[in-house]
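> Structure here, sequence nowhere to be found:
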């Protein structure tokens, strides 16, 4: 196994990790920004007001994008496991 192959595998895994984080956390960040702007405009300083919409958005995002993310994850590991003989030898 050459260093280039190791770096390609690492790059694929890192890209998938960043994609998963972006898909799950991105919408909740947008909702948090909107709620924060609402709180700043109305001068409501309640911590739970920003937590619940972000939690609901994160759960909804996981429910909607979860099957796609799991498919991408399984594709990466299927490719890794199927290429083990080529990577070793």
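Great, that's in hand. This is a predicted model, so every value here is computed, not measured.

> CA atoms for contacts and neighbours, from now on please.
Noted.

> can you give me the strands in the protein?
With DSSP state E, there are no strands along the chain.

> Can you show me the helices along it?
Here the chain has its helices, by DSSP state H, at 3-42, 47-82, 84-88.

> How about the contacts made by residue 15?
Contact criterion CA atoms under 8 Å, 6 or more residues apart in numbering gives no residues in contact with residue 15.

> Quickly note the distance from it to residue 23.
12 Å (CA to CA, to the nearest Å).

> try this one side by side with the last:
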């Protein structure tokens, strides 16, 4: 396996990580922003108020996007195992 192939695999892996993490992180960011706006307008500075909604939103996002993420991950792994099989065998 040449260094170019290894670099391409690393690039595609990082790209796949970004694709898989984006929906969950975006939802956590939006919920965190909404909670921060709520805290600023009501002047409530409770730490659990910022933490608990993000955990719940992240969990729900994983439940909702989980099958999509798993399908992409399986396709990604299958394609790289097939490529590895071509290089080895």
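Alright, I've got the coordinates. Owing to the predicted nature of the structure, the values given are computational and were not obtained by experimental measurement.

> Please identify every residue contacting each of residue 15 and residue 23 of structure 1.
Common neighbours of residue 15 of structure 1 and residue 23 (CA under 8 Å, 6+ apart) do not exist.

> residue nearest the centroid of structure 2?
With distances taken as CA atoms, centre = their mean, residue 21 lies nearest the centre of structure 2, 1.0 Å away.

> any idea what residue 6 of structure 2 aligns with in structure 1?
Under the alignment by TM-score structural alignment, residue 6 of structure 2 pairs with residue 6 in structure 1.

> same thing with residue 19 of structure 2?
In structure 1, residue 19 of structure 2 lands on residue 19 (TM-score structural alignment).

> picking that back up, now the residue nearest to the centre of structure 2: how far from residue 27 of structure 2?
For residue 21 of structure 2, the distance to residue 27 of structure 2 (CA to CA) stands at 10 Å.

> Over to residue 2 of structure 2?
For residue 2 of structure 2, the distance to residue 27 of structure 2 - CA to CA - is 39 Å.

> In terms of neighbours, single out the busier of those two.
residue 27 (16 against 6; other CA atoms under 10 Å).

> Spit out the contact partners of that one.
Per CA under 8 Å, 6+ apart, neighbours of residue 27 of structure 2: 57, 58, 61.

> Quick check, the first one in contact with residue 28.
Yes: between residue 57 of structure 2 and residue 28 there is a contact under CA atoms under 8 Å: 6.3 Å.
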